[in-house]
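Student: sequence first, then the predicted structure, then my questions.
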Amino acid sequence: MNSNFANYLFNRFACHRKSDDSKHYQLGHLRKEDDSLVRLLFPFTQIKYYQTVYVGRIRLCTRTYAEGKVADDSNIIFIFDNVQYPGKIRSIFTIDDGEPHLLVAYIANLTPLTCEIDDTENFVYDNILFATTTKWSYVPIEVKAFVEKSIFFRSSAGISYFFRQPTLDHCS
């Protein structure tokens, strides 16, 4: 890996120690397995992995922890470079016992659902996004970049859908 990139990641994430906001995050279910991608991104740090994190009262978990369970808390909306993206949590981890971070898989090129109303007008629904070709990218984020939970569905035709649930904020 390029050492400049490794230094950038270290300075952006590893130098952030627990702040007064840490009371809002509660890590759970310590995981012993190493994530090779997280290890590649943060090679000279002490990393601890977890299966769950509570952000206030909201529970988030890794996608592997959610497999086979009734509820899937691994699908989220998050902010990266001032843009909101839907994604799936691959890893929850701390760097040198600092704040919790998430390694999120996301699809950069999603299209909003568009319905034809008539020959001249379309209705675009931004709360349902889809991609016909699925090329996942990965990004480490701080937990504070989490916006809300979302829903992920992959159809038998191989189309990936992300659904954003309307909230009172969206409807008012």
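Tutor: That came in fine, so what should we check first? Numbers count the residues shown, from 1 in each chain.
Student: every contact and neighbour count from this point should use C-alpha atoms.
Tutor: Fine.
Student: how much space between the closest residue to residue 75 other than its chain neighbours and residue 151?
Tutor: Spatial nearest neighbour of residue 75, excluding adjacent residues (Cα to Cα, 6 or more residues apart in numbering): residue 88 at 4.6 Å. Computed as Cα to Cα, to the nearest Å, the residue 88 to residue 151 distance reads 9 Å.
Student: so between these two, which is more surrounded?
Tutor: For residue 88 and residue 151, the more surrounded residue by other Cα atoms under 10 Å is residue 88, and the numbers stand at 27 against 19.
Student: these two touch, right, that one and residue 137?
Tutor: No: using Cα atoms under 8 Å, residue 88 is not in contact with residue 137; the gap is 10.5 Å.
Student: any residues in contact with both of the two?
Tutor: Each of 105-106 lies in contact with both residue 88 and residue 137 under the rule Cα atoms under 8 Å, 6 or more residues apart in numbering.
Student: count the residues that sit near residue 9.
Tutor: Residue 9 has 15 nearby residues by other Cα under 10 Å.
Student: that one: which element?
Tutor: Element membership of residue 9, judged by DSSP states H and E, is helix 3-9.
Student: next up, a second structure to put side by side with the first:
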Amino acid sequence: MRREIFETLGKSNLVAGRDYNLVFLSVDPKETPADAREAKAETLTGFSAPGAQSGWRFLTAREHESAAIAQAVGFDYAYDGKSLAHPLGIAVLTTRGVVSTYLFGLGVDTEAIQRALQRAASNEISAAASPVMLLCFNFDAMSGRYSLDIVKMLRIVSGGFAFVGAAFILRALRRERLS
């Protein structure tokens, strides 16, 4: 995902630090500021975008600080002391610091990134996912994508059939009593 973001920003007419700020915050408590500096140096060697030196920030924080920031933007992750499990994604914030859009997955296309940046620049908030859709889909932290959850679908469908069946039986019993 980072590759797509860097390539898109490099091809855009946007200037980092003026038109947008890019912040990568590591939620891994084992990573240090030296790791962040190294990641930035490697990134700037491989990708170029106007203003990237000053407008792209790579940060680390103490565990409780990164957890607070992640919670504030709705980024869930779990750290068990050895490994870190989290979705692959970014939160795009407006100029007011409100989440405008979430981009999840391994491969986010250029158009999606550009649309997200335009919405954020206009202080627009993307519509939330439909709660009904979320009943049928499951987020896989390993792939960073939502996928249809067959077990959830079967539960919903079988619950619907059970409800319809129960309603049919109650109606039949009620008719039998009335006759």
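Tutor: Happy to help now that I have it. The shown structure was predicted, so the numbers you read here are calculated from the model rather than taken from an experiment.
Student: tm score of chain vs chain?
Tutor: Once the chains are overlaid, their TM-score stands at 0.30 when taken by TM-score structural alignment, normalised by the length of the first structure; 99 aligned residues with a Cα RMSD of 5.9 Å.
Student: next, the buried residues of the helix holding residue 9 of the first structure.
Tutor: residue 6 (16 or more other Cα atoms under 10 Å).
Student: show residues contacting the next helix or strand after it.
Tutor: Remark: after helix 3-9 of the first structure, the chain's next helix or strand is strand 25-31, criterion DSSP H and E. For strand 25-31 of the first structure, the surrounding residues in contact (Cα under 8 Å, 6+ apart) are 48-56, 100.
Student: and the residue nearest to residue 75 of the first structure, how far is that from residue 61 of the first structure?
Tutor: To residue 61 of the first structure, residue 88 of the first structure is 9 Å away according to Cα to Cα.
Student: now residue 27 of the first structure
Tutor: According to Cα to Cα, residue 27 of the first structure stands 10 Å off from residue 61 of the first structure.
Student: how about the strand or helix carrying residue 45 of the second structure: buried residues?
Tutor: If you go by DSSP H and E, residue 45 of the second structure is part of helix 33-46. Within helix 33-46 of the second structure, the residues scored as buried using 16+ other Cα under 10 Å are 36, 39-40, 43.
Student: again with stretch 100-113 of the first structure
Tutor: Within stretch 100-113 of the first structure, the residues scored as buried using 16+ other Cα under 10 Å are 100-107, 110, 112.
Student: in strands, which of those fall?
Tutor: Mapping these onto strands (DSSP state E) picks out 100-106, 112.
Student: what is the nearest of these to residue 128 of the first structure?
Tutor: Distance to residue 128 of the first structure across these (Cα to Cα) is lowest for residue 112, with 5.8 Å.
Student: ok, that closest one - contacts?
Tutor: 124-130.
Student: tell me what the helix or strand where the residue nearest to residue 75 of the first structure lies is packed against?
Tutor: Here residue 88 of the first structure sits within strand 83-95, counting by DSSP H and E. The contact analysis (3 or more Cα pairs under 8 Å, 6 or more residues apart in numbering; DSSP states H and E) places strand 83-95 of the first structure against strand 47-55, helix 63-66, strand 75-80, strand 100-106.
Student: strands of the second structure, start to end?
Tutor: Counting by DSSP E, one finds strands in the second structure at the ranges 22-25, 56-59, 78-79, 84-85, 89-93, 99-104, 137-140, 145-148.
Student: tabulate those in JSON lines, adding columns for mean neighbour count.
Tutor: Listed next are the strands of the second structure as JSON lines, based on neighbours: other Cα atoms under 10 Å:
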{"stretch": "strand 22-25", "mean neighbour count": "16"}
{"stretch": "strand 56-59", "mean neighbour count": "18"}
{"stretch": "strand 78-79", "mean neighbour count": "12"}
{"stretch": "strand 84-85", "mean neighbour count": "12"}
{"stretch": "strand 89-93", "mean neighbour count": "20"}
{"stretch": "strand 99-104", "mean neighbour count": "20"}
{"stretch": "strand 137-140", "mean neighbour count": "16"}
{"stretch": "strand 145-148", "mean neighbour count": "15"}
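Student: nearest to residue 178 of the second structure, out of those strands?
Tutor: Minimum separation from residue 178 of the second structure across the strands of the second structure (Cα to Cα) falls at strand 137-140, 44.2 Å.
Student: does residue 86 of the first structure touch residue 162 like I think?
Tutor: Yes: between residue 86 of the first structure and residue 162 there is a contact at 6.7 Å, judged by Cα under 8 Å.
Student: quick one: which of these two has more around it?
Tutor: Taking other Cα under 10 Å, residue 86 of the first structure and residue 162 do not tie; residue 86 has more neighbours (27 against 24).
Student: how much space is there between the more buried one and residue 141 of the first structure?
Tutor: 13 Å.
Student: same question, residue 40 of the first structure
Tutor: Residue 40 of the first structure is 15 Å from residue 141 of the first structure, by Cα to Cα.
Student: fine, thanks again, bye for now.
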